[in-house]
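Undergrad: Have a look at this prediction, sequence included:
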Amino acid sequence: MRIIIFGPPGAGKGTQASLISEEYDIPHLSTGNIFRSAIKNKTELGKEVKAILDAGDLVPDEKVVDLVEEELKNDKYEDGYILDGFPRTVVQAKAFDDLLKKNGETLTAFLQLQVPEQELIERILSRGEGRSDDTRDGVKKRLKVYREETEPVLEYYGEKGAVHKVDGTGSIEDIFNRITTILPDN
């Protein structure tokens, strides 16, 4: 299975991706986790990414695509994966489609977690990740960037008929149960 989990910041992508990874025995590839690790370890990529994220902006497409493509060469992704935080732009989505085609693979599902904006803001402010932009204004800026730069990916995959909308409200278990009704049996 090759799955994309999609939604705005605070929608629960990472939480649900981890559950899907465990249930279906596929690795969870989070660009956010890769970037956070680089920032924590103060690598060149980490320093560059930190400055971009601290400004509330997105990491450039080419850098993200190269990172994901390199990571997917690892044998552990051979039988599938769940992508979290990628693709974030239509350019990234098209590059990912090209990669799938090149490898003779197809996308199993594009899961869109839908959560009202006020709930997203409250979730982000309460989870305490310690990001420098975890303020009400910072979160609103991230949601604005999401709407302008990332939401068009939804339309791109919608035109392909690949989008499965998932109510992202309620308990973690309720949301996960909604997802498992969409995915093929493992």
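TA: The structure has been received and is ready for your questions. Numbers count the residues shown, from 1 in each chain.
Undergrad: Going by C-alpha atoms from here, please, whenever you check contacts or count neighbours.
TA: Noted.
Undergrad: Now the helix or strand residue 119 falls within: buried residues?
TA: Using DSSP states H and E, residue 119 sits in helix 117-127. The neighbour-count check on helix 117-127 (16 or more other Cα atoms under 10 Å) flags 120-121, 124-125 as buried.
Undergrad: what about versus this one:
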Amino acid sequence: MRLILLGPPGAGKGTQAQRIVETHGIPQLSTGDMLRAAVKAGTEVGVRAKAVMDAGGLVSDDIVNQIVAERVLDADCAKGFILDGYPRTVPQAKALTDNLKSKNLALDAVIELKVDEDKLLQRIEKRVADTVAAGGAVRADDNPESFRKRLVEYREKTAPLSEYYADEGQLKVLDGMKPIDDVTAAINAILVKS
């Protein structure tokens, strides 16, 4: 089972991905983790990524696409994977489609968690309050101003993926504002059909 979870920051993608990992035994592939692993392993693409990062630059789509293309071939991905933070743009999505096709693979599902942005802001504020109450550390970007900036970036760069995957006939849209267990049940219903 190969899938992508879409939705703005705070929509619950991470929570749902962890549940899918636990239920289906497939890895959650984070772009950041993949980059760090490639750099640490000293692969050809990892060396290229390290040079860009050491120079303070942003790693190009070409490098990220290659890292993902190599990572999905690892043994732990044989039963599938969940992509986390990739693709972020339509060009990356097209590259992913091409990479998978070249390996006779395809995505089984692209699931978008639709949310109300005002309620999402309240959700973020509650998460911060709960984290503080529990004595935990709050993420630096868990504040209303940073969150609004992340939403704008999401709308501009990542939201167009919905249209791309809808045009490809792969997009399934769920109400991400429902209770966590209800969202999990809806995702599982989609995955059973995939």
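TA: Cool, the structure landed. A quick note: this is a predicted structure, and the numbers were derived from the prediction, not measured.
Undergrad: Quantify their similarity with the TM-score.
TA: TM-score for the superposed chains, counting by TM-score structural alignment, normalised by the length of the first structure: 0.80, backed by 175 aligned residues with a Cα RMSD of 2.9 Å.
Undergrad: that older thread, out of the buried residues of helix 117-127 of the first structure, which two sit at the greatest distance?
TA: 120 and 125 (8.6 Å; Cα to Cα).
Undergrad: follow-up on the earlier one: same for the helix holding residue 119 of the first structure, what does it pack against?
TA: Helix 117-127 of the first structure makes packing contacts with helix 136-145 when contacts are defined by 3 or more Cα pairs under 8 Å, 6 or more residues apart in numbering; DSSP states H and E.
Undergrad: how big's the offset between the helix it packs on and the second structure?
TA: For helix 136-145 of the first structure, the mean deviation from the second structure after alignment is 0.8 Å (mean Cα distance after the TM-score superposition for the first structure).
Undergrad: now that helix against helix 117-127, angle please.
TA: Relative orientation of helix 136-145 of the first structure versus helix 117-127 (axes from the mean of the first three to the mean of the last three Cα atoms, to 10 degrees): 130 degrees.
Undergrad: start and end residues in the second structure for helix 136-145 of the first structure, please.
TA: Taken onto the second structure by TM-score structural alignment, helix 136-145 of the first structure occupies residues 144-153 there.
Undergrad: Residues touching that stretch, excluding its own?
TA: With contacts defined as Cα atoms under 8 Å, 6 or more residues apart in numbering, stretch 144-153 of the second structure is touched by 8-9, 121, 124-125, 141.
Undergrad: same check, this time on stretch 71-88 of the second structure
TA: Taking Cα under 8 Å, 6+ apart as the rule, stretch 71-88 of the second structure contacts 1-5, 17, 25-31, 34, 92-93, 96, 157-158, 161.
Undergrad: what helices or strands is the strand or helix carrying residue 23 of the first structure leaning on?
TA: Element membership for residue 23 of the first structure (DSSP H and E) is helix 13-24. Contacts defined by 3+ Cα pairs under 8 Å, 6+ apart place helix 13-24 of the first structure against strand 2-6, strand 28-30, strand 81-84, helix 172-182.
Undergrad: if we go to 7 Å?
TA: With contacts taken as 3 or more Cα pairs under 7 Å, 6 or more residues apart in numbering; DSSP states H and E, helix 13-24 of the first structure sits against strand 2-6, strand 28-30, strand 81-84.
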